[in-house]
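Undergrad: For reference, the sequence and a predicted model appear below.
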Amino acid sequence: MQASRSILVRISGRVQGVGYRDWTQRKAAALGLSGWVRNLASGEVEGLFSGSADAVEAMLAACRRGPQLARVDDVTVIEPAEQASGPFAVRYDR
């Protein structure tokens, strides 16, 4: 059985208004991750990714690239984070 990992990330750059949250939801679901993604009032995007260590690492690498219209300047990782379960979701709270 593979170890699980849970991380909280904050992504800065041009990451709002470019489909970053929807892209993140699709990518995370494809990797079998649980968690959520939301916009922050600061202009950053925040996400919680929980799942196999390999899938979380793949998601982190994807977040550093982002969707086509995004420009990612920085990805800050906060570990350990709360463990999430269930389907990956877009949150609309700030």
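TA: Right, received. Where do you want to start?

Undergrad: contacts and neighbour counts: CA atoms only from here.
TA: Will do.

Undergrad: What ranges does the chain have for its strands?
TA: With strands called from DSSP state E, the chain shows them at 4-14, 34-39, 45-52, 71-78, 89-90.

Undergrad: Quick one, which of those gets closest to residue 22.
TA: strand 89-90 (7.3 Å; CA to CA).

Undergrad: That closest one - contacts with which helices or strands?
TA: helix 20-30, strand 34-39 (3 or more CA pairs under 8 Å, 6 or more residues apart in numbering; DSSP states H and E).

Undergrad: Show me which of those has the highest average neighbour count.
TA: strand 34-39 (a mean of 23; mean count of other CA atoms under 10 Å).

Undergrad: okay, now the one to match up with it:
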Amino acid sequence: FSATQCRSSPCVHGHCVQYPSNSVCWCDDGWTGVYCDALIDGCASSPCMSGGTCQDEENGYSCTCPPRLTGVNCETVIDSCASSPCMSGGTCTDEENGYNC
């Protein structure tokens, strides 16, 4: 937009930067558009894997993972045997609801 438009504070969720030949809006986190008036949908790209549920947040998104999954995008399977829970040299078997020795 024109170089003089910063005077009217056109940026809804951001601030106006004036250059010699034009002006632009620098948007706050979570906003986009010429006038920073469009909320960025952090879940639009379906980032949560393996049936995780996406929650759009101001600065991105978060995933609520199904049981036995973890990670930012529910990308990691929780290994119940990773902590070596079996005593006396028992063999651990990772199972759907935990582990078995």
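TA: Okay, I see it. This is a predicted model, so every value here is computed, not measured.

Undergrad: Report the TM-score for the pair.
TA: The TM-score (TM-score structural alignment, normalised by the length of the first structure) is 0.24; 41 aligned residues with a CA RMSD of 4.1 Å.

Undergrad: that older thread, got TSV for the helices and strands packed on strand 89-90 of the first structure, with distance to residue 6 of the first structure too?
TA: Formatted as TSV, those follow (distance: least, CA to CA, whole Å):
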stretch	distance to residue 6 of the first structure
helix 20-30	13
strand 34-39	9
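
Undergrad: nearest to residue 64 of the first structure, of those?
TA: Proximity to residue 64 of the first structure (CA to CA) singles out helix 20-30 among those, at 11.3 Å.

Undergrad: Residue 76 of the first structure versus the closest residue in space to residue 50 of the first structure that isn't next to it in sequence, what's the distance?
TA: Closest residue to residue 50 of the first structure apart from its sequence neighbours, by CA to CA, 6 or more residues apart in numbering: residue 6 at 4.2 Å. According to CA to CA, to the nearest Å, residue 6 of the first structure stands 14 Å off from residue 76 of the first structure.

Undergrad: can you check residue 13 of the first structure too?
TA: With distances taken as CA to CA, residue 13 of the first structure is found 12 Å from residue 76 of the first structure.

Undergrad: now swap in residue 64 of the first structure and tell me
TA: 10 Å.

Undergrad: Next: residue 39 of the first structure.
TA: 15 Å.

Undergrad: okay but residue 8 of the first structure is in contact with residue 38, surely?
TA: No. With contact defined as CA atoms under 8 Å, residue 8 of the first structure does not reach residue 38; the gap is 11.4 Å.

Undergrad: shared neighbours of those two, anything?
TA: Residues within reach of residue 8 of the first structure and of residue 38 at once, by CA atoms under 8 Å, 6 or more residues apart in numbering, are 46-47.

Undergrad: could you give the angle of the longest helix seen in the first structure to strand 45-52?
TA: The single longest helix within the first structure, with elements called by DSSP state H, is helix 53-65. Using axes from the mean of the first three to the mean of the last three CA atoms, to 10 degrees, the inter-axis angle of helix 53-65 of the first structure relative to strand 45-52 is 160 degrees.
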